[in-house]
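Asker: Here you go, sequence then predicted model.
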Amino acid sequence: MTKKTAHIISHTHWDREWYMPYEYHHALLVELMDTLLETLERDPNYKSFHLDGQTIMLEDYLQVRPEMKGKLEQYIAEERIHIGPWYILQDEFLTSSEANIRNLQIGHRDTKQYGGKISKVGYFPDSFGNMGQAPQILKQADIDVAMFGRGVKPTGFNNQVSEDASYESPFSEMIWQSPDGSRVIGILFANWYCNGMEVPVDEAQAVAYWEKRIPDAEKFASTNHLLFMNGCDHQPIQTDLSQAIEVAKKLFPDVDFVHSNFNEYVDRVREELPENLKTVEGELRSQRTDGWYTLVNTASSRLYLKQMNADNQTLLEKVAEPLAAFAHQAGKPYPHHLFVYAWKTLMQNHPHDSICGCSVDEVHREMVTRFEKSKHMTEMIVNESLDSLLPQIDTTAFEGKRAVPFTVFNTSGYERSGVVEVTLELKRRYFSEAHPTVLAAEMKPEPIEPGVVIDSNGNAIDCEWEDAGVMFGYDLPKDKFRQPYMARIIKVRVQAQHIQAFGYKTLAWVPVTEAGAAATAEASSLVTGEFALENEFLQAEVQSDGALKLTDKRTGHVYDGLNVYEDAGDIGNEYMFRMPQGSTPLTTKDVQAERKLIENTAFRAVIEVKHNWSIPVSADETLKQEMLDVVDFPKRTAQRSTEMVPFVIVTRYTLDRGAKRVDVNVTMENQSKDHRVRALFPTGFTAETHVADSIFEVARRNNVPEQEWQNPSNDQHQQAFVSVSDGAHGLTVANIGLCEYEVSQDNKNTIAVTLLRSSGELGDWGYFPTPEAQCLGTNTASYSIIPHAGDVVASGAYAEAYSFPVPFLVRQTDVHEGRFAADHAFMAWEGEGVAFSSLKMAEETGDMVARWYNLAHEPRALSVTLPAAASGFYRSDVLERAGEAIASVDAQRANMDLGAAEIFTLGMK
């Protein structure tokens, strides 16, 4: 009989913040690290420790104990402390595609700084589901094994795992395959990541311990190598482990007990893997479970955090990084150090217990500050990049017209049009001239000469403007003290048309007397009825209950009853939604709403709807007692209160000229607890599946869950959008930070997007009240309704959805010569069914790198054109390393074939 090997891997799973505030955890981390270093120094038989796959633990420790850096580096170099590959252990579905990549990049970067060999394991010990493209991402980083605790076998209360061998994989080892075909070895913590914790030294206790643990591990292991994880959440170091291992060797001579590490364990497992391993494909979301413990509703806990995160991620990866890359082309150094700081600060909010909103209130208060810090640094990068670019844009086309030029930048990666607003200074006077109150008094009554907006060819563009009086401002010169001033200003709104991807368009405000014949631009209103709007592509009618009737003029298809609101009771917790047994959600269908037209210009119309609704004030008193008694949420009997409170919802429907979507902005005044609010979009389509934007893919998911599913809800994660199509027509709902949706089983395939969820406790293993998770007060939501022909990929509607959250940048300039034309694109690309992901400078090579991914499950062509500064193309990867050269059609254009579902990174010298 072949001898079994028990691989005991010491670790601690370090939730940086969770059921205690960050600094409580921080103090315990310092104590743990001190003990670890002492143990490594004292006990040469304590072979190694796995630092939870996240390098941020080193930063957090050295913040308090900087004098210990030398010892840390010593043990990392000796491979007694194993670090990487991540910066933090993220929630994979609530952080963007590029945030997952930056996490991997910065984890590798930090590992090199400590001089260590990276732990080449894709470590996902407690992610609440695993992204389908993880194998492809890992393989591109030279990692061919993933360790995970959830997503494949059902995990229940207290992390009890099903032993049903008929499930997706009979073994803890399996092959995990991405949509592109990339494959890694997947290893499930089938007995959780604590099955080797607190190994006894006492012989009698050790016999009982190992007689249970060894068979438990053998049930799932496909090889003779058994994994025992010596640690758990915030588990202190077992300082007598060496002695405990010697005791185990004495008591069980037929088992080879070794103090191991993941690299050694995986190497041994790889040698013995059987040929009959099962292959699991794509997303691992616990689809084949009863659905009660997927933790999916963390996607809607404290939605304000998800919205702040979406804004921050978009600003970093879709605005600041490409803009800084453009500025680099213009000669400005790329601020890698500032980007690393901004990303790290943002990613400190990305651990699963943080971004999931499933911690105590103190944790999430601190997250708001981090979001603001990251955002402010990113805004500084944006402003510095614009300050570098604007003087190099040639605006002499407006010379001699008393023009006030301004430039509109589009960094979304797709050509787009949109309404922008800019504050223009017509006159500026510095404090050095007179006291500011004197300046304001003198400037305020000065009349504003009527004007018009023109483009660089002198064509007039429809605009709206208003006199905005006098404004305070200041300059921060690089060579002198700050320079405060007062300025005479106007506010201008204009629709910027067809701005190229990665480009800009320069416009100018000029007096009507200077514009001449160009000032005759005219366009009809978009308002076609009392509460009806229409442009070239869409007809939208706001009905008496506030719902939207939308006609796609391109196909003639009509969608009725869109954007009805639903309110349901929630007696669950921050992890999981649970509607009270037997209760029925309330809706605004047929509830009379107030409607009014609040904006009507040549390029935009807005209808505002107000619902003066009433909903239950909370759950009844039973819920509080069930929480105190730690009754598991599926077994609760609480109902909704009979007391009602006002719930006011103000909705704004916006239709722009030339737009293929209707944008929706919602403001809710929430006075109620223990409930969930969703917007409903009945598609009316016959379809068995739908698609949702996920990490580097548009994931196809079943509308009806698997037969094992018992949870009445089938909520799921989304990134930018969810879409349903019957093949001929499709409806897509894009969003900003609204990460939870469900396609309802109501014979209408209704898309239900969560706008607000209120809950009063953390949940999990005890009672931790979270009153701030009730999200009382003002809550907002932004989303967009996009009808189209066919599905979201074939129709190209995905570009509309991806562009929706990305803001235009508008900045005033002056008339001057420059190296770049007034209207310009820094690069261009084409690719049907291909999505843009990022554009930035690589830190190690100094080259520009851009990333796309193929949304189709078949090959697609990608063509990229660069300006004259480029001297060559090469294939890169998610770590942005230089790979094989790519032949170009000419000096500035390269054509590539992307494989099915491929994530493709292009390096440009």
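Answerer: Done, it's in. Residues are numbered from 1 along each chain as shown.

Asker: can we go C-alpha only for contacts and neighbour counts from here?
Answerer: OK.

Asker: Show me what the lengthiest strand in the chain is packed up against.
Answerer: Counting residues, the longest strand in the chain under DSSP state E turns out to be strand 483-499. Judged by 3 or more CA pairs under 8 Å, 6 or more residues apart in numbering; DSSP states H and E, the packing partners of strand 483-499 are strand 404-410, strand 416-430, helix 436-443, strand 463-475.

Asker: Buried residues in that strand, which are they?
Answerer: In terms of neighbour count (16 or more other CA atoms under 10 Å), strand 483-499 has its buried residues at 485-490, 492-496, 499.

Asker: on that earlier part again, right, so the helices and strands packed on strand 483-499: which one is the most enclosed?
Answerer: strand 404-410 (a mean of 24; mean count of other CA atoms under 10 Å).

Asker: and the angle from it to strand 416-430?
Answerer: Counting by axes from the mean of the first three to the mean of the last three CA atoms, to 10 degrees, strand 404-410 lies at 140 degrees to strand 416-430.

Asker: How far away from the center of its chain is strand 404-410?
Answerer: For strand 404-410, the separation from the chain centroid amounts to 29 Å (computed by CA atoms, centre = their mean, to the nearest Å).

Asker: Give me the number of neighbouring residues for residue 268.
Answerer: 16 (other CA atoms under 10 Å).

Asker: let's bring in a second one:
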Amino acid sequence: MAAKYGIFMAGTTHFDPVWLWTWDEAMASIRSTFRSALERMDEEPEFIYSFSCPPVFEWIKATDPALFGEICRKVEEGKWELVEGWWVQPDCHVASGESYVRQGLYGQRYLQENFKMRSRSCFNTDSFGHNVMLPQILNKSGIDYYVFGRPSAGEMTLPGPLFRWQSPDGSSVLAYRCGGDGANQFSTSLDQDAYEASVKLPKFGHDLLMLYGVSNHGGAPTRKSIAQINSLIKDTEKTFDTAYTRVDSYFDRQRGRDIPEFCGELMVKAFGVFSNDAEVKKNNRVAEYALMNAEKAGIFAKCLCDIPYPKDKLRAAWHDLLFNQFHDIIGGASVKPAAFDARNMHGRVIQSAAEILHVSLQSITKDIDTAQEGFPVVVWNLNAFDVTVPIEAERQWAWEFDWYKGPLTVADSDGRICPNQIIQELSVLPGFRSRFVFVADLPSLGYRTFFVRQEKQPEPFEAKMTAGQSTLENDKYRIQICQKTGCIESIVERSSGMTVCAKAAEPVVRIDQGDTWAFDVDGFGEEAGPFRLISSRLLENGPIRSVIRTSAEFGRSMIEQDFILYAHTDIIEGRFKVFWREQHKVLKLSFNPLIEDPRVSASVPYGSVRRDSTSREMPVGEWLDVSGKNRGVTVIGDSFFACDVSGAVMNMTVLRSPIRGHLSWQDPIDPDGAYDYVDQGVREGRWKIVFHDGDWKKESIPEQAALFNNPVITVNEANHEGTRPSDGSFLKIDARSSILTVCKQAEEHEDLVIRLVEYAGRQDHVTLEMSPPGVIGLTMAPHEIKTLLLDMKSPAIKEASLLEEPDGSPGT
């Protein structure tokens, strides 16, 4: 007899805490949703409600404790399923890999603390695509099952609605695409849809899951839906089983069946959210690094100065940051007041992190011996690798000291002179302060102290670079500025005479007829016309660097670009400031590396992925690489979150300007209407271009990108005696292709948590050196995310899950 498969019904609410409304309105609406869900349980004993979202539960706990108590009782009875193991349903491209780790860590912790249980599943039904490293992150967070809705069947062909989704390291979760090729979701005719879906059951060879309820603004499953399901259950003539279900029970039933596998990104075609609202995306990245820096500094201060680790303050800041990663917030798909709220919340995160950071660092620098000639500047590198980097610093003179406009000398603690260049201070009050740039080596997770003297540096250090109004040159490269658009016209390698890049950072404007999500278009339109150069001038020229600033205009908009070439190095950087007043257009910066048969690689959260060389708009992390047989070019950015690659040309998206909250499949827009447009006003960002021999992995591109996005920190100290040395490093790592990302205190105890990521897809032998516990050796598997727990009072070290539990716990 042929196997009888089933269509199982999971009652839920797809709830957007922010979208076309703000969080306070959502808070009011969700209470009635939950009351309705509880009423359905009383009316239908078999009904099960599947929902969880920690910040939403916190709203209920604060505004209606009695209602929260009822929810807790239903969870204990098994009638309310905690179906989402993350903090919110986030966008799955923009954030860092660590943010997705924290979604699980803090989401699961909340459920355990409040309901005495965790979720084995993760609902992310409305997010716009899912990065390839998620199965490993989910698996190591105790999450076995993943339910998503996008990409739809029309956007991406998958083996079926149910498949085993695999990360490059081999970790996997069972994933289910609701709607589409499975069974319809959030339908108002459940019975009819179930009959139609049942004919597919023999083809799939497994049961189907049907979600029902009310979507977006709230709303529990209705009495009408309950009646339709009961009618199905009573139908003895149907060829399939039907029952109310928990989501985890549905997946448990599928174990042991022949489930197809898929390894790769789950990518949508609606690309608007990849680049909408560049400000909220950039603020997210700044906040992520700020929190991870604060954690590291907090550990240093605890170990060295016995200052309590600010666990509660850090956790609250992470909660805020994770909330802002909700897909409609960080995707720029919400209304203007919601974007304003997000900016304020990011400000709270960044300020909280800054307070922890500077209190922690200065608790250490106060004990450094700075009793030398000159004004001390302590420079911190909170990246877990040694760096040689340009450092910008600024010292105050008046009124503590005499006003001073003269030359400066910078020396390290051993008296060695570091060439420096005086640049424009952030204020415009000459003699009040001095700002300068110099290049120095800094240790991994450590600091060095430099001393600034009011005297002329040695004459050889004063030699300027070769530069003019439209050319920059050092001993490695010659840069020519385009006199039409103000971009870089060419970068020539001096040793070979080869042009290694043409039209770098060329501003390109294209027509963008898409709605907020770009649901209604397949891509951007034709070029809307060129920028026109207004001016090009030499802004800086000295022994450290030369800078040319260009200004160019398009329509009612302008772009100002600084092109920076450093002496005796291969560092080429750019800064841009856009004054944007266009609508229904997209702005890109284009880089043409002149590479044949290109291979395209892009960073993704905690990894990288190979992509096709097409003009399709795609999300991108901190870097994008195009490589050929013998050479390659990487563009690193702090404000690029989407791109397309046409041949070898990398087109990095700066901003796009659709109408906010506009869905084109509703009524057409009024041509005379007054609308809010995305990304109007000033937008700023930075980029760096790296040339290599064709293998980005050998060039340590992830480390370079991390340093670019997480620059060094300066602390202006006073002269004083101290017990601490002038230079120091707290942790050193010797690795070929692994990077240490996290150093924090565990949530439940005082163990040290260290996280490492292997990025090149090869086995790596890693040595960590710290005191205590000393030297630690370990092996990283290809693409592995590894978490370690260290007892700082003994040499004990344990591998752990992403929930900070030793091996043998969920995910191991």
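Answerer: Good, I have the coordinates. Predicted model, so just to flag it, every value in this text is computed and none were measured.

Asker: Can you give me the TM-score here?
Answerer: Between these two chains, after superposing, the TM-score reads 0.88 (TM-score structural alignment, normalised by the length of structure 2); 776 aligned residues with a CA RMSD of 3.1 Å.

Asker: re the thing from before, how big is the angle separating the longest strand of structure 1 from strand 463-475?
Answerer: With the same axes, to 10 degrees applied, the angle from strand 483-499 of structure 1 to strand 463-475 works out at 140 degrees.

Asker: the inter-axis angle of strand 483-499 of structure 1 versus helix 436-443?
Answerer: 50 degrees.

Asker: give me the stretch of structure 2 that the longest helix along structure 1 matches.
Answerer: Scanning structure 1 for the helix with the most residues, using DSSP state H, yields helix 361-389. Mapping helix 361-389 of structure 1 onto structure 2 (TM-score structural alignment) gives residues 336-364.

Asker: got a markdown table for the helices and strands packed on strand 483-499 of structure 1, with distance to residue 297 of structure 1 too?
Answerer: Compiled in a markdown table, these are given as follows (distance: least, CA to CA, whole Å):
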| stretch | distance to residue 297 of structure 1 |
| --- | --- |
| strand 404-410 | 34 |
| strand 416-430 | 34 |
| helix 436-443 | 53 |
| strand 463-475 | 43 |
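
Asker: Among those, which comes closest to residue 786 of structure 1?
Answerer: strand 416-430 (15.0 Å; CA to CA).

Asker: quick one, what contacts the counterpart of residue 505 of structure 1 in structure 2?
Answerer: For residue 505 of structure 1, the aligned position in structure 2 is occupied by residue 448, per TM-score structural alignment. Shown in contact with residue 448 of structure 2 (CA atoms under 8 Å, 6 or more residues apart in numbering): 378-380, 412-413, 442, 726-728.

Asker: Look up the closest residue to residue 448 of structure 2, ignoring the ones flanking it.
Answerer: Distance criterion CA to CA, 6 or more residues apart in numbering; nearest residue to residue 448 of structure 2, sequence neighbours excluded, is residue 727 at 4.3 Å.

Asker: neighbours of the counterpart of the one you found in structure 1, just the number please.
Answerer: With TM-score structural alignment as the criterion, the equivalent of residue 727 of structure 2 in structure 1 is residue 823. By the criterion of other CA under 10 Å, residue 823 of structure 1 has 20 neighbours.

Asker: Ok, residue 117 of structure 2 next?
Answerer: 15.

Asker: Return the residues in contact with it.
Answerer: Neighbours of residue 117 of structure 2 in contact, by CA under 8 Å, 6+ apart: residue 111.

Asker: Looks like residue 484 of structure 1 contacts residue 472 (just checking).
Answerer: Yes. In terms of CA atoms under 8 Å, residue 484 of structure 1 counts as a neighbour of residue 472; the distance is 7.5 Å.

Asker: Give me the distance from stretch 840-852 of structure 1 to the chain's centre.
Answerer: Worked out by CA atoms, centre = their mean, stretch 840-852 of structure 1 lies 21 Å from the chain centre.

Asker: can you tell me which residue is nearest the centre of structure 2?
Answerer: Nearest to the mean C-alpha position of structure 2, by CA atoms, centre = their mean, lies residue 95 at 2.0 Å.

Asker: can I assume that one sits in a helix?
Answerer: No. Looking at residue 95 of structure 2 with DSSP: H, G, I helix; E, B strand; the rest coil, it is coil, so not inside a helix.

Asker: From residue 753 of structure 2, how far off is it?
Answerer: Separation of residue 95 of structure 2 from residue 753 of structure 2 (CA to CA, to the nearest Å) stands at 21 Å.

Asker: cool, residue 221 of structure 2 as well?
Answerer: For residue 221 of structure 2, the distance to residue 753 of structure 2 - CA to CA - is 42 Å.

Asker: swap in residue 645 of structure 2?
Answerer: As judged by CA to CA, residue 645 of structure 2 and residue 753 of structure 2 stand 38 Å apart.

Asker: next one: residue 27 of structure 2
Answerer: 35 Å.

Asker: likewise residue 720 of structure 2?
Answerer: 34 Å.

Asker: Repeat that for residue 638 of structure 2.
Answerer: Residue 638 of structure 2 is 27 Å from residue 753 of structure 2, by CA to CA.

Asker: Does the closest residue to residue 592 of structure 1 other than its chain neighbours lie in a helix or a strand, and which?
Answerer: The shortest distance from residue 592 of structure 1 to any non-neighbouring residue, by CA to CA, 6+ apart, is to residue 545 (4.7 Å). Of the helices and strands defined by DSSP states H and E, none includes residue 545 of structure 1.

Asker: Touching, residue 545 of structure 1 and residue 587? I think so.
Answerer: No. Counting by CA under 8 Å, residue 545 of structure 1 does not reach residue 587; the two are 10.3 Å apart.

Asker: what about residue 401 of structure 1, how many residues close to it?
Answerer: 16.

Asker: What about the closest residue to it other than its chain neighbours, how many residues nearby?
Answerer: Among residues not flanking residue 401 of structure 1 along the chain, residue 514 sits closest, at 5.5 Å (CA to CA, 6+ apart). Neighbour count of residue 514 of structure 1, defined by other CA under 10 Å: 15.

Asker: mind checking the SS state of residue 514 of structure 1?
Answerer: Assignment for residue 514 of structure 1 (three-state DSSP): helix.

Asker: With residue 268 of structure 1 instead?
Answerer: helix.

Asker: Next one: it from residue 372 of structure 1, what distance?
Answerer: From residue 268 of structure 1 to residue 372 of structure 1 the distance is 46 Å (CA to CA).
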